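>>> sequence first, predicted model second:
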Amino acid sequence: MSHAPDTDDEFAYIKWLRSELPPQTPRLELGPGDDAAILRVEQKERLVLKTDSVLEGQHFILKAPGVHLKEVQGPAATPEEVGRKALCRCLSDIAAMGGVPIACMAAVALPRGAGVKLREQIFLGLSKACATYGVSLAGGDTQSWNGPLMLNVSLIGEMQGERPAIRGGAAAGDVIAVTGSLGGSILGHHLRFEPRLTEGRFLVRHGVSAMIDISDGLSGDLARICEESSRRYEVGADIAAEALPVSKAARRLAKLEGQGGERALEHALHDGEDFELLFTAPAFRWQRIVREWPFDTPVRALGVVRERKKGEPAIRLLRKGEAQELALKSYVHKL
């Protein structure tokens, strides 16, 4: 890989980007360098569209001289990790639909005067992630301003004949399940997670009734499934504390905080940016999922969707069979 030109000329930077692009899909008819990108699409195909941003100070703290974080704050992000995370957040949402990613566009707002190395490494992280997950970088935009680093990625995918998994399909009696382990992502997982693309594709083919990626926290994201699935009649969820896959990072974070297992469980229930797949499925389909699951990524049942009666909480936590209301402490975006 060559180095980005040490100049403030936008077009010189674009020319360098074009020379360093990862392999492109043959369906990308016109890529970076024109007013817009052209992608060939077959008729009657469902496209999946997603856009998301990462903001310095909100989704990461940028590694730099003089930046020293407490251990409980997790590691500072390298520019390469920022580029990777920006794409992988979108990929995780495509995974939650059961889709297949095709191409993306990226827009970056650089802090004015940040220097050539920052923009070079951000692109390197984005480019490597595109190559890893088979995504064509079709174009984008670069700006500078008197503010923090911001990177936006817009991603397009397709369903390739499958019906997308949505949040609003859960029904009473469905099994609630999750991939991977939960909690403590601040210790580094939020920068280095693997979007569950192949797992999401498998699950949509096996008829899950609802699915979401855990970006804000298990409790809040499960509540969103229940809310979106309550259009015909109200549904809630019961999950067992003993079934929760508490991650090693959650236990380590609790220890750093001077606390024990109960705090680790809190992290598993409410921490954001796990980027695992939370889904529901009828019992007979869940049995088939378990029987045919081909991945190293663990998958486990957490509980069951129930019909929600008036006055009942949306989410209940079962401890040794006894139900108690689960407060929703996961992340909430404030505008």
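Noted; the coordinates are in hand.
>>> going forward, measure contacts between C-alpha atoms and count neighbours the same way
Will do.
>>> quick one: the helices in this protein?
Remark: helices assigned in the chain by DSSP state H are 10-19, 79-97, 116-133, 189-192, 197-205, 218-228, 248-256, 261-270, 283-292.
>>> right, and residue 190 touches residue 249 too?
No - Residue 190 is beyond contact range of residue 249, at 11.2 Å (criterion: Cα atoms under 8 Å).
>>> so for residue 34, which of the helices of the chain sits nearest?
Closest to residue 34 of these, according to Cα to Cα: helix 10-19, at 10.8 Å.
>>> which positions in that closest one come out as buried?
In terms of neighbour count (16 or more other Cα atoms under 10 Å), helix 10-19 has its buried residues at 13, 14, 16, 17, 18.
>>> how near is residue 48 to residue 9?
34 Å (Cα to Cα, to the nearest Å).
>>> cool, residue 17 as well?
For residue 17, the distance to residue 9 - Cα to Cα - is 13 Å.
>>> same check on residue 185?
Using Cα to Cα, residue 185 is found at 38 Å from residue 9.
>>> of those two, which one has the most company?
Set side by side, residue 185 and residue 9 show more neighbours around residue 185, with 23 against 9, by other Cα atoms under 10 Å.
>>> for residue 251, see how far away the more buried one is.
Taking Cα to Cα, one finds residue 185 at 11 Å from residue 251.
>>> ok, and here's another one to check against it:
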Amino acid sequence: MDEFSRISYWTSNQQDEKLLKRNAVKVAIGDDAAIVAGAVSEDGSSKDFELLYTVDTMVEDIHFTSTTMTYAQIGYKALASNLSDIAAMGGVPLHALIAISVPGHVSAQQAKQLYDGIYECANTFGVAIVGGDTTSSPHNLVVTITVVGQVEAGTAILRSGAKFRDMLVITGVAGKSAAGLHLLMHPELEQEISPELSAQLKRAHQLPKPHLAQARLLRESGVCHSLNDVSDGLASEAGEIALASKVDVIIEETKLPISDSLSRYAALSHCSALDWMLYGGEDYILIGTIASQHYKELKRSFQQLGMQLYEIGYVEAGTGEVWLEGSSWQSQHGQSPKTQRKRIERKGYNHFT
């Protein structure tokens, strides 16, 4: 197939016209550029919005490999990571542009599966695919996705808003994606765990869910001062908030939520669940700070919608450091809480180290 036949094969009839209309798409794939009308709020009322733009690139053998993920899962995750960036601002994703560079070892059918995964994610979260670009690649498959979203003017949640005495919260359990990747890379361990446990951990890595609904609830609450998505690990994301806000962030080890599946697999594989939580990444949950007096009320609002909100620490005056406070190194009695800390390196996934 030539380029245009392939594009049609990958993208035709993938999205409902109602979804495109709801996202104000006038002209989608098929012309030199997409045309989108001015966006309005979901209830049709007139409000001022600010646009959000984000772009992510995934490269074969760096971000993914076909030995641990199907092409459909690669496509799904490529878009999910972008949607998580929109969530981290408290926004709503609207439109996406897809650019892929396809090497000779990826067939047209495999590329179609990649697009099927992208469209599955897009349709799940109400995002209109409006265009993109396709090229050949000499070696690796490269997927670049640009997402445009919106947020009510003046209400985007930034990393730089954390305040002294804020509470540090997360919207899910960290570390499960890293554990899932470990399992995928050590298939010999699969025979030692149940199929249910295996499926849970693999799903966490291969099909992560961006926390868009959680982000909107945090924005609407008016008490969330800073927000970040957990793409590179809790330590790295907390560090970005600390640096941007010019404060210190303290993570309380004993308050970190841990799932039964993560705990059991860590024990079986002789790995540290805490390391997976702090440094693993690709969970796409949210980490942020809120006014502490509103925590109980906000947690109830989350629970009423079937979502979770966990307190995991707090904010102090400081210079941009992240500290882990807990019981792992308490070898002496009578220590004050501040001596039960260690500074956490702001490490996580980094392309250039």
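Structure's in. What do you need? The structure presented is a predicted model; accordingly, all values stated were derived computationally and were not measured.
>>> so for residue 335 of the first structure, which of the helices of the first structure sits nearest?
With respect to residue 335 of the first structure, and counting by Cα to Cα, the nearest of these is helix 218-228 at 17.5 Å.
>>> quick one: that closest one aligns where in the second structure?
Mapped onto the second structure using TM-score structural alignment, helix 218-228 of the first structure covers residues 234-244.
>>> list the buried residues in the matching stretch.
Here stretch 234-244 of the second structure shows 234, 235, 236, 237, 238, 239, 240, 241, 242, 243, 244 as buried, counting by 16+ other Cα under 10 Å.
>>> cool, stretch 144-159 of the second structure as well?
144-152, 156-159.
>>> do stretch 268-275 of the second structure as well
Buried residues in stretch 268-275 of the second structure, counting neighbours by 16+ other Cα under 10 Å, are found at 273, 274.
>>> end-to-end on it?
Separation of the first and last residues of stretch 268-275 of the second structure by Cα to Cα is 15 Å.
>>> contacts for that stretch?
Under the contact criterion Cα atoms under 8 Å, 6 or more residues apart in numbering, stretch 268-275 of the second structure has outside partners 175, 189, 262, 263, 266.
>>> in those, find the pair that's most separated.
175 and 189 (17.9 Å).
>>> neighbour-wise, which of the two wins?
residue 175 (31 against 15).
>>> tell me who's in contact with whichever residue in the first structure pairs up with the more buried one.
Applying TM-score structural alignment, one finds that residue 175 of the second structure aligns to residue 183 in the first structure. By Cα under 8 Å, 6+ apart, the residues touching residue 183 of the first structure are 246-247, 249-250, 264-265, 267-272, 274.
>>> from these, which is closest to residue 146 of the first structure?
Nearest to residue 146 of the first structure among these, with distances taken as Cα to Cα, is residue 272, at 28.9 Å.
>>> what's the closest one aligned with over in the second structure?
Aligning on TM-score structural alignment places residue 272 of the first structure opposite residue 281 in the second structure.
>>> count the residues that sit near its match.
Residues near residue 281 of the second structure, counting by other Cα under 10 Å: 26.
>>> cool, and residue 21 of the second structure?
14.
>>> can you tell me how far it is from residue 95 of the second structure?
Counting by Cα to Cα, the gap from residue 21 of the second structure to residue 95 of the second structure is 12 Å.
>>> identify the residues contacting the aligned partner of residue 161 of the second structure in the first structure.
Aligning on TM-score structural alignment places residue 161 of the second structure opposite residue 169 in the first structure. Contact analysis of residue 169 of the first structure by Cα under 8 Å, 6+ apart lists 209, 210, 225, 228, 229.
>>> next: residue 48 of the first structure.
By Cα under 8 Å, 6+ apart, the neighbours of residue 48 of the first structure are 94, 99, 156, 157, 158, 159.
>>> cool, residue 159 of the first structure as well?
Residues counted as contacts of residue 159 of the first structure (Cα under 8 Å, 6+ apart) are 45, 46, 47, 48, 98, 99, 100.
>>> quick check, residue 173 of the first structure in contact with residue 304.
Yes - with contact defined as Cα under 8 Å, residue 173 of the first structure counts as touching residue 304 (6.1 Å).
>>> neighbour-wise, which of these two wins?
residue 304 (21 against 17).
>>> which residue in the second structure aligns with the more buried one?
Per TM-score structural alignment, residue 304 of the first structure is aligned with residue 314.
>>> so what's that match closest to, chain neighbours aside?
Spatial nearest neighbour of residue 314 of the second structure, excluding adjacent residues (Cα to Cα, 6 or more residues apart in numbering): residue 167 at 4.3 Å.
>>> how many neighbours does the one you found have?
27.
>>> gap between it and residue 288 of the second structure?
Noted for residue 167 of the second structure: a distance of 8 Å to residue 288 of the second structure, by Cα to Cα.
>>> swap in residue 26 of the second structure?
Distance, residue 26 of the second structure to residue 288 of the second structure, using Cα to Cα: 36 Å.
>>> more neighbours: those two, which one.
Of the pair residue 26 of the second structure and residue 288, residue 288 is the one with more neighbours under other Cα under 10 Å, namely 27 against 12.
>>> quick one: contacts for the residue nearest to the more buried one when sequence neighbours are not counted?
Nearest residue to residue 288 of the second structure in three dimensions, chain neighbours excluded: residue 227, at 4.1 Å (Cα to Cα, 6+ apart). Contacts here follow Cα under 8 Å, 6+ apart; on that basis residue 227 of the second structure touches 88, 89, 157, 158, 159, 241, 286, 287, 288, 289.
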